[in-house]
Structures are given as C-alpha cells and as structure tokens.
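In: Here's a sequence, model it:
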Amino acid sequence: ALGADFAGIDLISGADGLPMVLEVNSMAGWSGLQSVTDFSIGERVASDILDAMATSRRAHG
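Out: Next comes the predicted model:
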C-alpha cells in the first residue's frame, strides 16, 4: 500500500491482546529498536538494498 521497501511500524497490544498498528513511518528512527536488537539494523538494511540492486541488475541487464 505504501510502495516502501522499508518502513518503521509502531505497534501496541490492543485490549484483546492482539497487536494494533499506531502508525507507519517511511523514515523510521531505528535507535529504540537497535537498543533491544542483537544485530546491526543499519548493516541489515544496507545489505538488503545491495541485494535488491543486484537482483534488479540481473533482471534488467
């Protein structure tokens, strides 16, 4: 729906215990997530972008 390859999604638990989306951000701030994650988000995003570029080049010559 957004046409974004990467986005930040803010979630909370609803009264029924199911996740509810508060907002979706195209320019997400990763500092909160990075503080509780055991891998580098920046490295993962960069790797995914490079992989997508390589796939596109192979597909389009």
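In: C-alpha only now, for contacts and for neighbours.
Out: OK.
In: isn't Ala7 right up against Gly29?
Out: No - the pair Ala7 / Gly29 is not scored as a contact, 9.5 Å apart, by Cα atoms under 8 Å.
In: Looking at these two, which one has more neighbours?
Out: Ranked by neighbour count (other Cα atoms under 10 Å), Ala7 and Gly29 place Ala7 first, with 14 against 11.
In: quick one more, to check against the first:
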Amino acid sequence: EFVPHGAKDIRAFVIGDRVVAAMLRVSNTWKTNIWRGATPLPLEVTEEVEDVAVRAAKTIGCEVAGVDIMETERGLLVNEINSQPGWKGLQSTTQVNIAGEIAEHVISRARD
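Out: Take a look at the predicted model:
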C-alpha cells in the first residue's frame, strides 16, 4: 500500500527501552534515505514517537534499531525497522554519540 507522507519521515534510533535520538528526513521524492540525498533535520522526540518506536523494536526483538515512522492522516505508521541501522546522518544532526550509547547499553546488559 502506498501511504502518502509528504516526502518526509522520522528516523528514531532505539537502544533498549528508549529512543536516544531522532531526526526528520526530508526529501524531494518519496524515498527519504539520507544516502539517497534526503536532508536530515533535528527532531525532539515526543512521547508518542518514543512509544511507537520502542514498541516496534520490541515486537521484532531488537535491542538496537532504526525505526522509520511516517506521519500520516491515520496517525504515526511504522514504515520499516532496521536491525542494523546506520547512524551517520543522525549523529551529525543530533550530536548524540550513537556508538557510545550502544557501548553503554551493551556493557550494562553484560553486567545484568
């Protein structure tokens, strides 16, 4: 099903039970991948985005995931869950040390 989304979407980076960073990706086409030329913009994470992203990642058993979310007339819709997400655009846009966040999570889980 094609879902109109205004050539933009949200990438929420989930680690464990939280979204550590998110960005809005704006494109000239329906494809909003950064490597395809979309522009990344910083985005403050709302409770709704965090809830949708974390639930989506947990549903498929991912502790680390890039969850792509579209804002539509029907509300927030998950478009894709990436179990091996890239974070170059996200890290440069948000200034969050994604690798450091992943490392901290792994160390914390190892201690549990």
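In: TM-score for these two?
Out: In this superposition the chains share a TM-score of 0.74, using TM-score structural alignment, normalised by the length of the first structure; 54 aligned residues with a Cα RMSD of 1.4 Å.
In: where do the strands sit along the second structure?
Out: 8-15, 18-26, 39-42, 64-72, 75-82 (DSSP state E).
In: Point out the most buried one among those.
Out: strand 8-15 (a mean of 26; mean count of other Cα atoms under 10 Å).
In: quick check: that one aligns to which part of the first structure?
Out: Counting by TM-score structural alignment, strand 8-15 of the second structure pairs with no residue of the first structure.
In: Report the inter-axis angle for that strand versus strand 64-72.
Out: 150 degrees (axes from the mean of the first three to the mean of the last three Cα atoms, to 10 degrees).
In: packing partners for strand 8-15 of the second structure?
Out: strand 18-26, helix 47-59, strand 64-72, helix 98-111 (3 or more Cα pairs under 8 Å, 6 or more residues apart in numbering; DSSP states H and E).
In: a markdown table for these, including distance to Ala12 of the second structure?
Out: Shown next, in a markdown table, are those (distance: least, Cα to Cα, whole Å):
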| stretch | distance to Ala12 of the second structure |
| --- | --- |
| strand 18-26 | 4 |
| helix 47-59 | 6 |
| strand 64-72 | 5 |
| helix 98-111 | 12 |
